[in-house]
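**Student:** Sharing a sequence plus its predicted fold:
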Amino acid sequence: MTSEVNSRSRRQGPAVLRGRAVPPTTTDQRLLDSRGPADWVHADPWRVLRIQAEFVEGFGLLAELPKAVSVFGSARTKPGTDEYELAVDIGARLHDAGYAVITGGGPGIMEAANKGCDENGGLSVGLGIELPFEQKLNDYLDIGLEFRYFFVRKTMFVKYSQAFVVLPGGFGTLDELFEAITLVQTRKITRFPIVLVGTEFWGGLLDWVEKVMLTSAKISPHDLDLIHLTDDPDEVVQIIIDGHTRAEQEIIEARASAEAGEAAGE
């Protein structure tokens, strides 16, 4: 029993806890759990300071990050599989196109994308999260940061990425995907390509979106244009480059139009 306790380990923010020091729940669980006594009311103001500290630490560490693309996908993908090697290839190609690579910092697809970028000489970033089970940051990171709160981590992904590349994954991958789609759809973020990689994996989901959500008028036809689907790593990078080129051209045209309007008014 003692050896089992001593073998337990968890990262909690900047700290490493082992053995009996590992709490039975995560920080997110304790924040969101509404059950139990009401003494949590008096502790929440202090939690706000911890949340603020995570934002400050993340902003400070990533403020000078060059243009970057976040790559998402399953932590369960094994090295040597086709999906893993595809993510390695995409990570390398993103660096060649001038982008840093950001992932969730864990194993599987995240590790593969970081590996491709890192071994090709690029800047590789991992934004980890405190979980009830052990998931250490992978070995291919130039910058690694672990968060207690999912919503702080999500803010960092969106703020410091110029595009999302989404490979096959589970619930966490879907969460990041639909959050990004929602932010683009509602124009909370702009100039933000979203690329799904894996036609066989994602095809059924997109068919459902088109045949069920669209036909029942839950989304607009142009909402489907927010998502790109491909199996080709070259096309992944080209979609991102083309999206940013168009966006930059639109900005230039908008500024020119505004300046012309001001000149005409004079």
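**Tutor:** Thanks, I have it. Keep in mind that this is a model prediction, so the values were computed, not measured.
**Student:** drop to CA atoms for contacts and neighbour counts, all remaining ones
**Tutor:** Will do.
**Student:** Would you agree residue 173 is in contact with residue 74?
**Tutor:** Yes - the pair residue 173 / residue 74 is scored as a contact, 6.9 Å apart, by C-alpha atoms under 8 Å.
**Student:** residues near residue 262, how many?
**Tutor:** 10 (other C-alpha atoms under 10 Å).
**Student:** what about it, helix or strand, and which?
**Tutor:** Using DSSP states H and E, residue 262 sits within helix 233-265.
**Student:** take a look at this one as well, against the first:
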Amino acid sequence: MTVKHNKANSLNIIDDLKGDQSWRIFRIISEFTEGFERLSGLDDAISFFGSARLKPDNAYYQQAVEIAELLSQHNFAIISGGGPGIMEAANKGAYHQKPPSIGLNIELPMEQKPNPYQNLSLDFRYFFVRKVMFVRYSMGYICMPGGFG
């Protein structure tokens, strides 16, 4: 088997990739900008991490609801990943309180949909930008069993 190398085609492919990478930088910057602008008014916030697969009848789900409700009664905004499971439980506990119940949703094909307990919802394409928003605007973290995606 012989592989022919065509320098002109290789350069075109490389140029195409460079162009795509340039635009990706602008998308990343726009996600940072939107996150900073929409979350800049937060005072005290707590982020919740945990399993997306826990159901409302699970003890950890119920604990997350209770903890989020108590924290929000003490004027802490609640930040979660905006999906199901522990994320939903945290948003649910904070939803009817004064500080906002915030969901930092990730856009993935065939993955989580935003839960209905968010007063403020942001959608992210990039995990690392989303993580920066969790860390930048939280003064504490509640880590329940499960993941921290």
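**Tutor:** In hand now; what should we look at? In this text, all values refer to a predicted model and were calculated from it rather than measured experimentally.
**Student:** that older thread, could you say what helices and strands the helix holding residue 262 of the first structure packs with?
**Tutor:** helix 82-96, strand 194-197 (3 or more C-alpha pairs under 8 Å, 6 or more residues apart in numbering; DSSP states H and E).
**Student:** now what about the helix or strand following the shortest one, what contacts it?
**Tutor:** The first helix or strand that comes after strand 194-197 of the first structure along the chain, using DSSP H and E, is helix 199-208. Under the criterion C-alpha atoms under 8 Å, 6 or more residues apart in numbering, residues 168, 196, 229-231 lie in contact with helix 199-208 of the first structure.
**Student:** ditto for stretch 62-71 of the first structure
**Tutor:** 94, 98-103, 109-110, 113, 157, 160-167.
**Student:** and residue 158 of the first structure, what pairs with it in the second structure?
**Tutor:** Using TM-score structural alignment, the equivalent of residue 158 of the first structure in the second structure is residue 135.
**Student:** so which helix or strand takes in that match?
**Tutor:** helix 127-136.
**Student:** Give the other helices and strands that that helix contacts.
**Tutor:** helix 7-39, strand 101-106.
**Student:** Which stretch among these approaches residue 59 of the second structure most closely?
**Tutor:** With C-alpha to C-alpha as the measure, strand 101-106 is the member of those nearest residue 59 of the second structure (21.0 Å).
**Student:** The first structure: matching residues for that closest one?
**Tutor:** Going by TM-score structural alignment: strand 101-106 of the second structure matches residues 124-129.
**Student:** mean offset of the matching stretch relative to the second structure (after superposition)
**Tutor:** For stretch 124-129 of the first structure, the mean deviation from the second structure after alignment is 0.4 Å (mean C-alpha distance after the TM-score superposition for the first structure).
**Student:** How far does that stretch sit from its chain's centre?
**Tutor:** On the basis of C-alpha atoms, centre = their mean, to the nearest Å, stretch 124-129 of the first structure sits 9 Å off its chain's mean C-alpha point.
**Student:** outside of it, which residues touch it?
**Tutor:** Contacts of stretch 124-129 of the first structure (C-alpha under 8 Å, 6+ apart): 100-106, 114-115, 117-118, 137, 140-150, 153, 157.
**Student:** Skipping adjacent residues, who's closest to residue 130 of the second structure in space?
**Tutor:** Using C-alpha to C-alpha, 6 or more residues apart in numbering and skipping residues adjacent in sequence, the residue nearest residue 130 of the second structure is residue 124, 6.2 Å away.
**Student:** Quick check, central residue of the first structure?
**Tutor:** With distances taken as C-alpha atoms, centre = their mean, residue 157 lies nearest the centre of the first structure, 4.5 Å away.
**Student:** mind checking how far that residue is from residue 27 of the first structure?
**Tutor:** 20 Å (C-alpha to C-alpha, to the nearest Å).
**Student:** Could you do residue 162 of the first structure as well?
**Tutor:** For residue 162 of the first structure relative to residue 27 of the first structure (C-alpha to C-alpha), the value is 29 Å.
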